[in-house]
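[1] Predicted model follows, preceded by the sequence.
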Amino acid sequence: MVPGNNPDGRERRSFIEAARRSQIVESAIEVIAEAGYAQASTARIAERAGISRGLISYHFAGKEELIAQVLLTVFADVGAYMGPRVAAQVTAADQLRAYIQSNLEYMALYRSRVTALVEIIGSGALGEMGVDPVAAENEALGPLVEVLERGQAAGEFRRFDPLTMARAVRAVVDSVSPHASDPDLDLDACARELTTLFHLATRNTP
């Protein structure tokens, strides 16, 4: 075996590097949620993580790459939370309810993550990263459009344009996100109201 070429050593380094990157990302989320995107300097993030700025530069090419990883982390986390809860439902109506309810539940459980997401998107950082907002919206709405189309095909939902309804659902749910940091906001009550709203908006009545 060649000295210094130990697979176990490489695996350990990879694990440590992944853990450090995760620590930096979580610290960035906390700083952005507390201080805002504009004030979330790498120096401030490093201070929160208890590391040097140089260590951030070692793991990320710059703030843009770090913020991109924050977005990927939060979006993946939201998907991992909502996906199984929606998939566990049998009918399209129940899937729509689970989609809305689980999204609001996530906001209640992870307010800092949601606040950080709102800060980043509101700052215009997505455009700076070259993200096409139209393409991003279409990708995000795809699964919801499928649920609505399936509900119409099964006769559960009335006739409407699925994309327009999906945009309406997302617009209303997303309108709650900027208020997620308010500890007095009852997100459970919001979930009940919104699930009722879209049940009435989509149901197929004689």
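    Right, received. Where do you want to start?

[2] C-alpha only now, for contacts and for neighbours.
    OK.

[3] Neighbours of V173, how many?
    By other Cα atoms under 10 Å, 17 other residues sit near V173.

[4] Does anything pack onto the helix or strand where it lies? Which helices or strands?
    Per DSSP states H and E, V173 falls inside helix 162-176. Helix 162-176 sits against helix 92-109, helix 133-153, with contacts defined as 3 or more Cα pairs under 8 Å, 6 or more residues apart in numbering; DSSP states H and E.

[5] ok, structure two:
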Amino acid sequence: MAAAEVSARDTILAIAVEMIDADGEAALRMADIAERAGVAVALISHHFGSREGLVSEAQLFRFRRQPFLDAARIEAAVMAIDDLESFRGLLHELTRDVVGLQRSVLRMERVTEIAATHGRPELRGKLMDANREVTDSIQHAVALAQRVGFVRRDLDARALALFVQAYAMGFVLADLDPNRPDDEALATVIDAVTAGLYAS
């Protein structure tokens, strides 16, 4: 694929992601995307096959987005710090970011991305692949923290990666609770639950 074609494809995908972020999947119209991207609808069909194909790719991009950033942040920090207390401080900060109400939109996005696979077996298969990639990246960060002696080595790195994702995404239930505790109360519970994960 020529560089110009890759660029056009990326532009189309970025616009589709932006439109879904703003107004949901139902608002996505091929003609609107073509107009904003300055391309013909036929080019969108060439790259994505159909509206369904474009929606699938956009939903997969949205699904991967934040977890990859979080995993990269942990990896970079583990490589930059050399003591357990600094690592604890990093996770203290990250926990407060993850449980914060400012992430509620991202959590709900992930729920809608998973829901979008209902009745779409091909998209479900692709989402399973994307989820594996996300879990791989978090597992890699956990394994690195285990190698340098910050996290207990007797715990399965992939199980930890899945646990971290489960609690982070599970806070969508707190977002829907009219009596939601404040962010610090939620983060303090996570601190208590995860205290046993650190190497001694």
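    That came through fine. Owing to the predicted nature of the structure, the values given are computational and were not obtained by experimental measurement.

[6] And the TM-score between these chains?
    With the length set by TM-score structural alignment, normalised by the length of structure 2, the two chains reach a TM-score of 0.60; 178 aligned residues with a Cα RMSD of 4.3 Å.

[7] from the helices and strands packed on helix 162-176 of structure 1, which stretch is densest packed?
    Mean neighbour count (mean count of other Cα atoms under 10 Å) peaks for helix 92-109 among those, with a mean of 21.

[8] Counting by contacts, list what that helix packs against.
    With 3+ Cα pairs under 8 Å, 6+ apart as the test, helix 92-109 of structure 1 has helix 63-87, helix 133-153, helix 162-176, helix 187-202 packed against it.

[9] Mind putting those helices into CSV with distance to S52 of structure 1?
    Converted to CSV, these look like this (distance: least, Cα to Cα, whole Å):
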stretch, distance to S52 of structure 1
helix 63-87, 14
helix 133-153, 34
helix 162-176, 35
helix 187-202, 38
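
[10] To L71 of structure 1, which of the helices and strands packed on helix 162-176 of structure 1 lies closest?
    When those are compared by Cα to Cα, helix 133-153 sits nearest L71 of structure 1, at 12.3 Å.

[11] Please dump the helices and strands packed on helix 162-176 of structure 1 into a markdown table; it should also carry distance to F198 of structure 1 for every row.
    Formatted as a markdown table, these follow (distance: least, Cα to Cα, whole Å):
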| stretch | distance to F198 of structure 1 |
| --- | --- |
| helix 92-109 | 8 |
| helix 133-153 | 11 |
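
[12] Of all these, which one is nearest R21 of structure 1?
    Closest among those, using Cα to Cα: helix 92-109, at 22.7 Å.

[13] Report the distance from that closest one to the chain centre.
    13 Å (Cα atoms, centre = their mean, to the nearest Å).

[14] buried residues in stretch 15-33 of structure 1?
    By neighbour count on 16 or more other Cα atoms under 10 Å, the buried set for stretch 15-33 of structure 1 is 20-21, 23-33.

[15] The helix holding V173 of structure 1: which residues count as buried?
    P162, L163, M165, A166, R167, V169, R170, V173.

[16] start and end residues in structure 1 for stretch 184-193 of structure 2, please.
    Per the alignment by TM-score structural alignment, stretch 184-193 of structure 2 matches residues 188-197 in structure 1.
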